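Engineer: Turn this into a model:
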Amino acid sequence: MRDVYIIGTYSTAFRRWPDKSYKDLTRDAYLGALADAGLENGDQIENAWFGNCGMWADAQGSIRGQVCMTPLVRDGLFPERVPLVNVEDACATGSVALNGAWKDILSGTADLALAIAVEKLYDPDHPERTMSKFNAGIDQQDPQEWHDYYAAAGEKAGKPFEPGPDRTVFMDTYAMQACYHMKKHGTTQAQIAAGAAKNHNYGALNDKAQYRFEMSVEDVMKDRAVSFPLTRSMCSPIGDGAAAALVCSEDFLSNLPQAVRDRAVRIAASALSGGKYRSLDEEGLSRVAAKKAYRQAGIGPEKIRVAEVHDATSFCEIYQAEMMGFCDDGEGGRFVESGATGPGGRLPINTSGGLVSKGHPVGATGLSMVYELSTQLRGEAGDRQVPDAEWALAENGGGVIGFDEACCAVTILHKPQ
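Structural biologist: Sure thing, here's the model as predicted:
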């Protein structure tokens, strides 16, 4: 396969941006990625992939990318006539957009491609739209199927399926999985809280994070209950943001200035998997994607030095540490509690603050993970820097099919030290 490189990547700060439009956030992410690559404009971009999940709720159901990029075309910053593919895969959207741009370079159909994603979840004037955007990530054609599935699984997990109006159904499904893990493996609420506290403390060091305050395990445990064992501090917030990456071929890279070549990050793998209705005892789709990614990269999990995983709730970090092969099944709680995933640990995870602190504007999340990991591999993460990071992994899942996500992407990045 041809080598594919990230030469420019950027993320806006994640927060509530009521005064910024989708077009504003798109512009910010795009210009940031151009500047990071040392490019004045995008004249050499040949293909683009645009990710978004929620614009349909604001009356823009189609051609979302074309609508958001048109002002940039008009200003001479984005080239005319570039094919732009719209991507929607729930929370995995940004990573799937990157997968598309990566394939463009691999196939030889382009030497420079753009992946960009934007989301606005905060709507103070129409809060009901936020819930409708989340509800679009689960089967609305046959909802009785998942109601029956979760009711049966709740009996096995020891936590009845009892959704409430104050939260999304996803929080209840994560809580049920957490309770089953606690029942089967002895995982504790305090271990989940340890991961949440660690990520909030990382987020306090990240100027892109939505929440920038430190928390102790006790603070997390005492916060408002959402769905046991999850408290508010263990759950990702509502916010807005955008992120982007410019990817290129080795031939294209070789003609760029040395300063750009020195900061390029290779995409060693980009693997996708699809979800299904599985049993609580069956491994998740993220393990399938991880195995594919390790095969593509020609490495095993022991090589990974820093990772971003999809902690829509802090239990997910425990679970995904197992699915990624960072620890044995059932050991995720103890692994996180030991400090292995924190500063100075064996494998720091979610140095950005993760979704619970950095934030989770759905479509943009996957590309924001790539931004954080590229920053780490370049040695530019400041107080969050992981020493001697050469291999990095991002796991990003989206939507729900039972206890699986509907789609999962695992991306492996490499930069020799």
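Engineer: From here on, just use CA atoms for contacts and neighbour counts.
Structural biologist: Fine.
Engineer: residues near the residue nearest to R378 when sequence neighbours are not counted, how many?
Structural biologist: Leaving aside its chain neighbours, R378 sits nearest to R263 (6.1 Å; criterion: Cα to Cα, 6 or more residues apart in numbering). Residues contacting R263 under the criterion other Cα atoms under 10 Å number 20.
Engineer: can I assume R263 is in contact with I7?
Structural biologist: Yes. Counting by Cα atoms under 8 Å, I7 is a contact partner of R263 at 7.0 Å.
Engineer: follow-up on the earlier one: and the residue nearest to R378, how far is that from V226?
Structural biologist: For R263, the distance to V226 equals 42 Å [Cα to Cα, to the nearest Å].
Engineer: same thing with L367?
Structural biologist: 28 Å.
Engineer: swap in V260?
Structural biologist: Distance from V260 to V226, by Cα to Cα: 46 Å.
Engineer: repeat for S236
Structural biologist: For S236, the distance to V226 - Cα to Cα - is 11 Å.
Engineer: So which of those two has more stuff around it?
Structural biologist: The neighbour comparison of S236 against V226 (other Cα under 10 Å) goes to S236, with 23 against 19.
Engineer: so what's the more buried one up against?
Structural biologist: 311-313, 355-357, 359-360 (Cα atoms under 8 Å, 6 or more residues apart in numbering).
Engineer: which one of the residues you listed has the most neighbours?
Structural biologist: S357 (33 neighbours).
Engineer: for stretch 315-328, which positions count as buried?
Structural biologist: Using 16 or more other Cα atoms under 10 Å as the test for burial, stretch 315-328 gives 315-324, 326-327.
Engineer: Kindly reformat the residues you listed as TSV and extend each row with distance to I116.
Structural biologist: TSV is the format used below for the buried residues of stretch 315-328 (distance: Cα to Cα, whole Å):
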residue	distance to I116
F315	28
C316	25
E317	25
I318	29
Y319	28
Q320	25
A321	27
E322	29
M323	27
M324	26
F326	29
C327	32
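Engineer: this one as well, want them side by side:
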Amino acid sequence: MRTKAYVVGVGMTRFEKPETRDWQYWDMAREAGTGALTDAGIPYSAVEQVPVGYCFQASTAGQRAAYELGLTGVPVYNVNNNCATGATALMLARQFVEGGASDCVLALGFEKMARGALGGGADGGDFATSPVARHYAVMAARHGFEMTPPTAQIFGNAAREHMERYGTTEAQLAAVGAKNHRHSANNPYAQFQDAYTVDEILAARTVHSPLTKLQCSPTSDGAAAAVVVSERFVERHGLGERAVEIVAQAMATDTEESFASGSCIDVVGQPMSRAAARQVYDSAGLGIEDVDVVELHDCFSVNELLTYEALGMCEPGESGKLVESGATTYGGRWVVNPSGGLISKGHPLGATGIAQVAELTWQLRGEARARQVADACVGLAHNVGLGGAAVVTLLRRA
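Structural biologist: Predicted coordinates:
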């Protein structure tokens, strides 16, 4: 029989520009992992399994990182799913608990990155052999291939298509960046804590039109961790007041829909996100109308708009108007990316999905301080990676 799974402890480092601090990935993992265990009030010896997410380190780096927390001999799994790596590690932790294999699992994610834009995939390798070569081929067939950063290029071209199809404006795209930078001013874990106006964002250096630098997530160093436990463990250790339930979770990968249209909107993951969200709503018996706070994958401003539509927050083509209306910030219908999101909080690939859940856990417990969403009861996390995988997680205050 399935048991419920709960997050009872979270921790993360500050996300920082690469080479800012003299530390190694295992130092980051120790800080985040210790923070999660301390938050849960349990020792590492209680942990039975450890899925570890990262993209840029060598094989068994997960063991090297986990060994900083203890040498207990527990299984350690190395997870790599491009930008959806963190949420994938968390999903494994939930499955171990829900399936009855373990009562206490630590999901850990980290990344130590190089400065500069990402290449065609997490490995930055040759496009001919890249796992995302098929995705970029779709883009090239419609838009050509320019000498701009590849990931910015494919998302920038998705933005161009959205503008052509629906009349979305550059100011609406910039409004996403303005909102998320404004939110991050209250987040001590964020890589950037400066607020900008829409005009300032539009005036920033263009990375790939229409996207400017302040609408693009940066490369980042950092780590995040979450302790996932069974209902039995919660009761045995008296963790009811700390527990946040993982109500439902789903992963979707690319289908024919991703490639058939020849559209960058589809190839960057909107169909995957829509499918994962639908599975979560069906499983939970809840919908987006029940959600109070959202942490979604705004690797570029356009992806936040695409995700509004995929999650059912608005009809296709209405996402620009939605952000412009104030519906996705404090005082609106939802608060989206109170952490600052990837654009301003930062994006260390292996840590991002777990950091989203850390933020939602603090929000649902009422512990988010200056960025607290009033009366938050239900939160939704969305983490997506080209290649591709989209993970949607629904959380509820226990």
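Engineer: rewinding a little: what does the residue nearest to R378 of the first structure align to in the second structure?
Structural biologist: Matched to the second structure by TM-score structural alignment, R263 of the first structure sits across from R242.
Engineer: One more: G65 of the first structure?
Structural biologist: That one, G65 of the first structure, aligns with G62 by TM-score structural alignment.
Engineer: where does that match land in three-state SS?
Structural biologist: When classified by DSSP: H, G, I helix; E, B strand; the rest coil, G62 of the second structure comes out as helix.
Engineer: what's the burial count for it?
Structural biologist: Neighbours of G62 of the second structure (other Cα under 10 Å): 25.
Engineer: re the thing from before, from the contacts of S236 of the first structure, which land in helices?
Structural biologist: With DSSP state H as the criterion, helices contain 355-357 from among the contacts of S236 of the first structure.
Engineer: which one of those residues sits closest to C53 of the first structure?
Structural biologist: Among these, L355 lies closest to C53 of the first structure (Cα to Cα), at 16.9 Å.
Engineer: So that closest one versus G342 of the first structure, what's the distance?
Structural biologist: Counting by Cα to Cα - L355 of the first structure and G342 of the first structure are separated by 15 Å.
Engineer: average gap between the longest helix seen in the first structure and the second structure?
Structural biologist: If you go by DSSP H, the first structure has its longest helix at helix 169-185. On superposition with the second structure, the mean distance recorded for helix 169-185 of the first structure (mean Cα distance after the TM-score superposition for the first structure) is 0.7 Å.
Engineer: Only the buried residues of that helix, if you could.
Structural biologist: Buried, per 16+ other Cα under 10 Å, within helix 169-185 of the first structure: 169-182.
Engineer: Mind putting these into a markdown table with distance to P301 of the first structure?
Structural biologist: Below are those laid out as a markdown table (distance: Cα to Cα, whole Å):
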| residue | distance to P301 of the first structure |
| --- | --- |
| V169 | 32 |
| F170 | 28 |
| M171 | 29 |
| D172 | 30 |
| T173 | 27 |
| Y174 | 25 |
| A175 | 27 |
| M176 | 28 |
| Q177 | 24 |
| A178 | 24 |
| C179 | 27 |
| Y180 | 25 |
| H181 | 22 |
| M182 | 25 |
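Engineer: contacting residues for the nearest residue to E68 of the second structure once chain neighbours are set aside?
Structural biologist: Leaving aside its sequence neighbours, E68 of the second structure sits nearest to R30 (Cα to Cα, 6+ apart; 5.6 Å). Contact analysis of R30 of the second structure by Cα under 8 Å, 6+ apart lists 65-66, 68-69.
Engineer: before we move on, what SS does the closest residue to R167 of the first structure other than its chain neighbours have?
Structural biologist: Spatially, and ignoring its direct neighbours in sequence, R167 of the first structure is nearest to V226 (7.3 Å; Cα to Cα, 6+ apart). What three-state DSSP gives for V226 of the first structure is strand.
Engineer: Could you pull up the contacting residues of V226 of the first structure?
Structural biologist: 167, 171, 232.
Engineer: Next step: the buried residues of stretch 315-328 of the first structure restricted to helices.
Structural biologist: Using DSSP H, these in helices are 315-323.
Engineer: Check which helix or strand the counterpart of Y189 of the second structure in the first structure maps to.
Structural biologist: Counting by TM-score structural alignment, Y189 of the second structure lines up with K208 in the first structure. When elements are assigned from DSSP states H and E, K208 of the first structure belongs to no helix and no strand.
Engineer: and what of E31 of the second structure?
Structural biologist: helix 25-40.
Engineer: what span of the first structure lines up against the helix or strand following that helix?
Structural biologist: Next along the chain after helix 25-40 of the second structure, taking DSSP H and E as the criterion, comes strand 50-53. Taken onto the first structure by TM-score structural alignment, strand 50-53 of the second structure occupies residues 48-51 there.
Engineer: Average offset of the matching stretch relative to the second structure?
Structural biologist: Looks like 0.6 Å for stretch 48-51 of the first structure (mean Cα distance after the TM-score superposition for the first structure).
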